[in-house]
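Novice: What follows is a predicted protein model with its sequence.
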Amino acid sequence: MISELEQIGQQAQQAAFVLGQLATTVKNQALLAMAQALRTNQAAILAANQQDLQLADKLPAKFIDRLRLTSERINQMAQGMEQVANLPDPIGVVERGWVNHAGLQIVQQHVPLGVIGIIYEARPNVTADAAALCFKSGNAVILRGGKEALKTNLQVGAVMQQALSKLNLPANAIQVISDPAHETANQLMQLTDYVDVLIPRGSSRLIQAVVQHATVPVIETGAGNCHVYVDQSADFAMAEKIILNAKCQRPSVCNAMEKLLVHEKIAADFLPELAAKLTTAGVEIRGDQAVQQILGAAVVPATMADWKTEYNDLILAVKVVPSMETAIEHINQYGTKHSETIITQNYENSERFLSLVDAAAVYVNASSRFTDGFEYGFGAEIGISTQKLHARGPMGLPELTTTKYLVRGNGQIRK
């Protein structure tokens, strides 16, 4: 007897076959219709979200922030869909073409991956973002969000399905799993007969659980233990502005700054004023011995665990380093290969930092908060890949495709 999840997988495969044949204009029309449906059904989505929030009232504030929807956030979800509709369609794009020695015409062309499974936590916006990108790239998607956002995700999914049905398009192109049990998530991770690739989004714990247990191929998206290194030549005013933005603008997200490294020759002059501003913004500072000597008792002593921890909160670990090389070594040892920043006025140092830091995104004199598909001009993003195979960094439409070779001949045989 076929299980409910296997039925979902079969329905997704059938929908993916249809999606792969749709014209770009049809896909764009559907995306615009889904965007409008989100706005039209805003009251129902907010009501479902309120139910989730009431059940999650004992969760930490950082999780509540991710879970909460507002009229503005729903409009942003709709805008993301509209942006995706306006992006170039990657399907059918020719990567390269040539004629070989036997006279065969060979073309490498982009095609959909097929069925994509997304496992994520309490971020209802992912439901719309993932659906938009998968749909535009010709992929069916199976969405398994966290139980904390279940009612919201189901409502958002239903709204998008209704919009597709009205256009006589397969509603099963977008399916939200209604069973929040871990067993169901584990089954999805091993649904190799139906799911072509699995993308986890969320905490490092979630991502590692998927990587370790999945038999479906996984694109690993990243926990963000992101660093800012303030070089000896840094402009203090610029550095303060970038650090406050990277840490405080939205501390619960993966591209927020978690660690600050400061060159020892400027630490005593730079840190006191910065610390005062961070404290005013509600940031708890955890420092190594040198930072404790500069800032005094207000600093919480940092432990070895701090250098590895992604806080997703108003907590910042600070370390004084003797050189840029030491900063790079520290980042490459403790970073999660997500987003790393140098603040410097020294061109050679900036280029060396860009070259030697191992991360998906490396910045010079800019906030790590820009590591985002929306900010990069990709429309909504499916996630930020921290692996090195297939895709790395913010994943937009091209990263949700694979290629196949189309070979045309006129009777050639191999000798």
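Specialist: Noted; the coordinates are in hand.

Novice: from here on, contacts and neighbour counts on C-alpha atoms
Specialist: Will do.

Novice: what packs against the host helix or strand of F135?
Specialist: According to DSSP states H and E, F135 maps onto helix 124-136. Using 3 or more Cα pairs under 8 Å, 6 or more residues apart in numbering; DSSP states H and E, the elements in contact with helix 124-136 are helix 24-40, helix 71-86, strand 115-120, strand 140-144, helix 150-166.

Novice: here's the one I want to compare it with:
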Amino acid sequence: MTSVTTTPFDDLSPVLQAAYRARAAAAELAPLPRAAKDDALLAIADALEVRTREIIEANAADIARAREAGTSDTVIDRLTLTPERIRVIASDVRDIVALPDPVGEVVRGSTLPNGLELRQLRVPLGVVGIIYEGRPNVTVDAAALCLKSGNAVLLRGSSSAYTSNTALVRVLRDAVHGAGLPADAIQLVPGESRESVTELMRARGMVDVLIPRGGAGLIKTVVEQSTVPVIETGTGNCHVYVDERADLDLAVDILVNAKAQRPSVCNAAETVLVHREVADEFLPKALAALRDAGVTVHGDEAWLKAGAAAGVEVVPATPEDWETEYLSYDIAAAVVDSLDAAVGHIRLWSSGHTEAILTTDTRAARRFVAMVDAAAVMVNASTRFTDGSEFGFGAEIGISTQKLHARGPMGLPELTSTKYVVTGDGHIR
């Protein structure tokens, strides 16, 4: 009599079927050597360049719909793919090939007094779900990072980029399959409705972790509604504190860079706090530099007075300004009486992303670092440096603002878990 193994596969929804296939693919990926994964990544990079026209044609359909819907030029720019942008994306994939493979790394090991050999090894997380907004480049970045770290990935981008993401995932799957790896290691979550997102968030036991990438609203929804474990990324209400012993000219340069070099990203500064002892000298310099950079200051009474004296318009700050992640050419500004007052303000309003102190006083810097609770703390450096590439990690899947599993820029090691391998010689307890 032949036994038949049955599965609930046929009874599952399309989203759960995709998760089921991803689990099977993850099991195949886990033991693969680095060379096999790197060959697949090189195949992906080549395929992106060879099939650029196909990708751009799909992207054009998304852009046309976005324009018809009255979408802002900023959002359309994030959505747009060009031959040059695709070449950059392909180059980024090749950069991932050059990174060390974290899988199999011995985190720690020892021989126990009883002779057992103990090793803690890095292993893939398994099935990683990524929920993100209208940036098609994230589709490739996330797929490549998950593949390199031995994970299968379920990609759920926004409906605004659905045609682009469909084309990109088709190219990625073909390349992976051609390299001898399971195509289901990379899948686009079926459907454009919110119900498909909800199903992904409730797929506990089939999806090992979810990583949301996008604005505060998206992240909040995933964190609060998901039953799948979530790595919270993103929101950056970042502060720059100018201490009483700061080099003020240097501080102006750092402040302008932190705010205006690229204001639409999570590591851009959103609030500047200035010690009262240097406010009279610093505020006029900062106001002029921020004005020249196109930045609107939302200031307290001290900043309003300084703006009036300098002929620079300052918007009166409201309580909402202290909690706002502008992602624009706006910054909240206040004068504080002490370092501890600055820390108190930061601890009240910070999102735990990146905080900076500008000072020549090493004791003040040490106190600030010790008291501020954030994924990254900068001393005399721009908040814009909180980035996987800038930290030397290579590419990143996101910047975690939580404290469990991973915190800060998440590179390849953060896409792994660990397991203990214990080797004995007939040992019994």
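Specialist: The structure has been received and is ready for your questions. This one's a predicted model, so the numbers in the text were calculated from it and none came from an experiment.

Novice: hey, which of the helices and strands packed on helix 124-136 of structure 1 is tucked in deepest?
Specialist: Most buried of these by mean neighbour count (mean count of other Cα atoms under 10 Å) is strand 140-144; its value is a mean of 29.

Novice: Centre of the chain to that one, how far?
Specialist: Remark: strand 140-144 of structure 1 is offset 16 Å from the chain centroid, using Cα atoms, centre = their mean, to the nearest Å.

Novice: Could you tell me where it falls in structure 2?
Specialist: Under TM-score structural alignment, strand 140-144 of structure 1 corresponds to residues 152-156 of structure 2.

Novice: ok, average deviation of the matching stretch from structure 1?
Specialist: In this overlay with structure 1, the average offset of stretch 152-156 of structure 2 from its partner residues is 0.4 Å by mean Cα distance after the TM-score superposition for structure 1.

Novice: Give me the residues contacting that stretch.
Specialist: 18-19, 22-23, 25-26, 29, 126-132, 139, 142-143, 146-147, 184-189, 197 (Cα atoms under 8 Å, 6 or more residues apart in numbering).

Novice: sorry, back to before: as TSV, the helices and strands packed on helix 124-136 of structure 1 with distance to I384 of structure 1 would be great.
Specialist: What follows is those, written out as TSV (distance: least, Cα to Cα, whole Å):
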stretch	distance to I384 of structure 1
helix 24-40	22
helix 71-86	16
strand 115-120	13
strand 140-144	17
helix 150-166	21
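
Novice: Which among the ones you listed is found nearest to Q54 of structure 1?
Specialist: Relative to Q54 of structure 1, the nearest member of those by Cα to Cα is helix 150-166, separated by 11.4 Å.

Novice: helices or strands up against the closest one?
Specialist: By 3+ Cα pairs under 8 Å, 6+ apart, helix 150-166 of structure 1 packs against helix 24-40, helix 42-55, helix 124-136, strand 174-176.

Novice: Compare those and give me the one nearest N365 of structure 1.
Specialist: Taking those one by one with Cα to Cα, helix 124-136 is closest: 28.8 Å.

Novice: so how far does the closest one sit from its counterpart in structure 2?
Specialist: Counting by mean Cα distance after the TM-score superposition for structure 1, helix 124-136 of structure 1 comes out at 1.1 Å.

Novice: Quick one: work out the angle between the helix holding F135 of structure 1 and strand 140-144.
Specialist: On the basis of axes from the mean of the first three to the mean of the last three Cα atoms, to 10 degrees, helix 124-136 of structure 1 is oriented at 160 degrees to strand 140-144.

Novice: Centre of the chain to helix 124-136 of structure 1, how far?
Specialist: Counting by Cα atoms, centre = their mean, helix 124-136 of structure 1 comes out at 12 Å from the chain centroid.

Novice: ok, now stretch 378-392 of structure 1?
Specialist: Worked out by Cα atoms, centre = their mean, stretch 378-392 of structure 1 lies 7 Å from the chain centre.

Novice: Just say helix, strand or coil for the equivalent of V107 of structure 1 over in structure 2.
Specialist: Under the alignment defined by TM-score structural alignment, V107 of structure 1 corresponds to R119 in structure 2. Using DSSP: H, G, I helix; E, B strand; the rest coil, the structure places R119 of structure 2 in strand.

Novice: who touches R119 of structure 2 in this structure?
Specialist: Counting by Cα under 8 Å, 6+ apart, the residues that R119 of structure 2 touches are V106, V107, R108, G109, S110, Y420, V421, V422.
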